[in-house]
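# Next come a sequence and a model predicted from it.
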Amino acid sequence: MTMASESRSAAQNIHYEGQYLDLMRRIWEHGDERMDRTGVGTRAVLGAQLRFDLADGRVPLLTTKRVFWKTATREFLWFLTGDTNIRALCAQGVEIWTDWPLDRYRRETGEAISREAFSQRIVADEAFAARWGDLGPVYGKQWVDWPVYEPAGEEGLFRRRPQGINQVAQLIAGLRSNPGGRRHIVEGWNVAELDAMALPPCHKTYQFHVAGNRLSCVLYQRSCDVVLGLPFNLWGAALFVHMVAQQCDLEPGELVWMGGDTHLYLNHADLIAEQLTRVPAGAPRLTIARRPETIFDYRIEDFSVEGYHPQGHLSAPVAV
């Protein structure tokens, strides 16, 4: 290792982002290389952990590349609505989920439509969006409307209740009434409905913990694309903690992220090499402008970030 690389490594380790870069380096240099369901191929490790202090508005935004935190926030607020159609996202210019329905549309119709044209049609045509824009019962549906079935009156017959379990509402109520409880969990992995989802949940289990007046959270992520997914997932989880803490009159504590199959895609090699040369800097802070009546009433304009000065944009293709 050269003196320059030693200096860069030391600077990375001081900053909260250093652990993310260390994880990236470990996977790229020592991960198991294999093919995956996308056909792209990955290098992966099983089991990883990152920890971030969220006190005083701290957030784990990466600084070695730009993370579009407003886009990630719009997605998170969309989760909280329980919506499963991309139309509302596309209308806001958020294309995080467009590739999955677009791929299905192209396969089933044979039309070589562009992503932009597909998204525009989703927004403009409600019937088209209903036919092609639905993702199945993904994240938000499980979070706020986990299905519940009850006897239908005849033996062996069951019907689904009109409204399922709102795990997020139960989380808030549980933290307020019993902060020391060990069941403050929001779960997305509904085994019975996985096959109906465009993509089974990656960030699947959130468990909250109160110590003193500080609210912390462990997020378990069963599958993690470190380049494209993890920066958004860290932001989303930190945002979740800040919002829940505000709603429960608590202070944000720590975010503990735990990864199962934690991987880098082989076609991200150039981006990885470039990002690992960069030195993180800065300490962005999140401010929430108001406290709405419930966690479901936040708006995008309620959130602002100060002190975020990321380095140049790095782009990479998504593996569908």
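Okay, I see it. All values derive from a computational prediction rather than experimental measurement. Numbering: from 1, shown residues only.
# make it CA atoms for all contacts and neighbour counts henceforth
OK.
# which residues of the stretch 51-200 of the chain fall in strands?
For the stretch 51-200 of the chain, strands defined by DSSP state E, counting those that start in this stretch occupy the ranges 149-151, 158-160, 185-187.
# Looking at those, spot the one closest to Asp99.
Ranking the strands of the stretch 51-200 of the chain by distance to Asp99, with CA to CA as the measure, places strand 185-187 first at 24.4 Å.
# Check which element follows the closest one along the chain.
Heading C-terminal from strand 185-187, the first helix or strand you meet, by DSSP states H and E, is strand 203-211.
# Longest strand in this structure, by number of residues?
With DSSP state E setting the assignment, residue counts place strand 251-265 as the longest strand in the chain.
# Out of the strands of the stretch 51-200 of the chain, which gets nearest to Ala316?
Going by CA to CA, the one of those nearest Ala316 is strand 185-187, 29.3 Å.
# if we look at that closest one, which residues are touching it?
Applying CA atoms under 8 Å, 6 or more residues apart in numbering, the external contacts of strand 185-187 come out as 142-143, 167-168, 171, 204-208.
# The same query, at a cut-off of 7 Å, please.
Strand 185-187 has contacts (CA atoms under 7 Å, 6 or more residues apart in numbering) with 143, 167-168, 171, 204-208.
# How about stretch 262-272?
Stretch 262-272 is contacted from outside by 27-28, 40-46, 223-227, 314, 316, using CA under 7 Å, 6+ apart.
# where do the helices sit along the stretch 201-320 of the chain?
Taking DSSP state H, counting those that start in this stretch to define them, one finds helices in the stretch 201-320 of the chain at 229-247, 269-275.
# Report the separation between the residue nearest in space to the middle of the chain and Glu75.
In the chain, the C-alpha closest to the average C-alpha coordinate belongs to Asn233, at a distance of 3.3 Å (CA atoms, centre = their mean). Distance from Asn233 to Glu75, counting by CA to CA, to the nearest Å: 11 Å.
# try it against this one:
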Amino acid sequence: MAAHDTGSDSPHWEQQYLSLMRRIWTEGDERVDRTGVGTRAIFGTQLRFDLSGNRVPLLTTKRVFWKAAAREMLWFLTGNTNIRPLLQQGVTIWSDWPLKKYREATGEDIAQDAFEQRVVDDVDFAARWGELGPVYGKQWVDWPTYEPDGQGGFRQGNGINQVQQVVDSLRSSPGSRRHIIEGWNVAELDGMALPPCHKTYQFCVADGKLTGILYQRSCDVALGLPFNLFGAALLTRMLAHQAGLEPGELVWMGGDTHLYLNHTELVEAQLEREPAGQPRLEIARKPDTIFDYRFEDFAVEDYAPQGVLRAPVAV
């Protein structure tokens, strides 16, 4: 399927996503998964999207809440692993996991909105129950290291900021094959509320353009993938911006690529829709570092999606 919407006779770029969804739903291997909900899945998939001309892969066959995805990406870049800063901005996409942990630990059948409000209002409560463990951002900007303490043991060393390393290498050695941000820290997986799904990012410079690859070990195509595509495109755009490069492509690669069996209504409704339009992502300013972007720096234009399609999150 062509990745570029280059003319009226070319398939719309979003048809790739819809074709993947249709293939999983009709041909996928049905299995019981970790959540107990059950999925249909295929293994080993790829999508490609043109990012030139400020294009951004925001689905038009349903509304994608790109503002939440942008706020999440900026939160990743802070290295913060507590949901409180997200909830203070009205972003609730990470609430399910700490909420489940709280309910199981206390036996209190608290409503989600009440739990979220307690996290916002009570710093001590947030510190105990809003923490996700060393997820994404911690690994991206503060990967832990250890060094000999001189007494036969080890002490914690300086953390590794992978994101800054990639910015530096894009500037100083654009031809490198090591522009990589990795989230899969095997030693710390058990401490994470959810091991990283979008685990590996790699970047390539060619002809002054930056292309990014995202490898996702596990992908909920209906709910997660639309967010992941926008987030990866945004990260690629920010890196290109900082390195003085033009955006090239976003290449998305999936391992276990699945649809949940309780997403029937969403899947069938979305597959009946026809994509249209070409959203664009504008970045208003170039801050001193990639860590200094603000949400107000981003604007999406020409985005006229069809209506919201909802489905439950499998936790």
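Nice, I can see it. Just so it is clear, the structure is predicted and the values come from calculations on it, not from any experiment.
# just to revisit the earlier point, how about the residue nearest to the centre of structure 1, nearest residue that isn't a chain neighbour?
With CA to CA, 6 or more residues apart in numbering as the measure, His203 is the residue that lies nearest to Asn233 of structure 1, at 7.2 Å, once sequence neighbours are left out.
# my read: that neighbour touches Gln221, true?
Yes: taking CA atoms under 7 Å as the contact criterion, His203 of structure 1 and Gln221 are neighbours in contact, 4.2 Å apart.
# between the two, which one's more packed in?
Neighbours per residue, other CA atoms under 10 Å: of His203 of structure 1 and Gln221, the larger number sits with His203, 26 against 22.
# about what we covered before: neighbour count and distance to Asn190 of structure 1 for the contacts of strand 185-187 of structure 1 - can I get that in a markdown table?
Shown next, in a markdown table, are the contacts of strand 185-187 of structure 1 (neighbours: other CA atoms under 10 Å; distance: CA to CA, whole Å):
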| residue | neighbour count | distance to Asn190 of structure 1 |
| --- | --- | --- |
| Trp143 | 23 | 10 |
| Gln167 | 20 | 13 |
| Val168 | 22 | 15 |
| Leu171 | 19 | 17 |
| Lys204 | 17 | 10 |
| Thr205 | 17 | 11 |
| Tyr206 | 20 | 14 |
| Gln207 | 17 | 16 |
| Phe208 | 23 | 19 |
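# The residues you listed: which two are farthest apart?
Across those, no pair lies farther apart than Leu171 and Lys204, at 15.3 Å, counting by CA to CA.
# ok so, going back, quick one, which of the helices of the stretch 201-320 of structure 1 gets closest to Met35 of structure 1.
Proximity to Met35 of structure 1 (CA to CA) singles out helix 269-275 among the helices of the stretch 201-320 of structure 1, at 15.4 Å.
# what's the mean gap between that closest one and the aligned bit of structure 2?
For helix 269-275 of structure 1, the mean deviation from structure 2 after alignment is 0.5 Å (mean CA distance after the TM-score superposition for structure 1).
# What range does that helix cover in structure 2?
Helix 269-275 of structure 1 corresponds to residues 264-270 in structure 2, going by TM-score structural alignment.
# For the matching stretch, what is the distance to the chain centroid?
A distance of 22 Å separates the centroid of the chain from that of stretch 264-270 of structure 2, by CA atoms, centre = their mean, to the nearest Å.
# Okay, buried residues for that stretch please.
Of the residues in stretch 264-270 of structure 2, those buried by neighbour count under the rule 16 or more other CA atoms under 10 Å are 266-267, 270.
# and which of these is nearest Leu234 of structure 2?
Closest approach between the buried residues of stretch 264-270 of structure 2 and Leu234 of structure 2, by CA to CA: Gln270, at 24.2 Å.
# count of neighbours near the nearest residue to that closest one once chain neighbours are set aside?
Excluding its sequence neighbours, the residue lying closest to Gln270 of structure 2 (CA to CA, 6+ apart) is Thr61, at 6.3 Å. If you count neighbours by other CA under 10 Å, Thr61 of structure 2 ends up with 23.
# Tell me if I'm right that Thr61 of structure 2 and Pro305 touch.
Yes: using CA under 7 Å, Thr61 of structure 2 makes contact with Pro305 at a distance of 6.0 Å.
# Leu45 of structure 2 belongs to a strand?
Quick fix: residue 45 of structure 2 is Thr, not Leu. Yes: using DSSP: H, G, I helix; E, B strand; the rest coil, the secondary structure at Thr45 of structure 2 is a strand.
# what residue of structure 1 matches up with it?
Matched to structure 1 by TM-score structural alignment, Thr45 of structure 2 sits across from Ala48.
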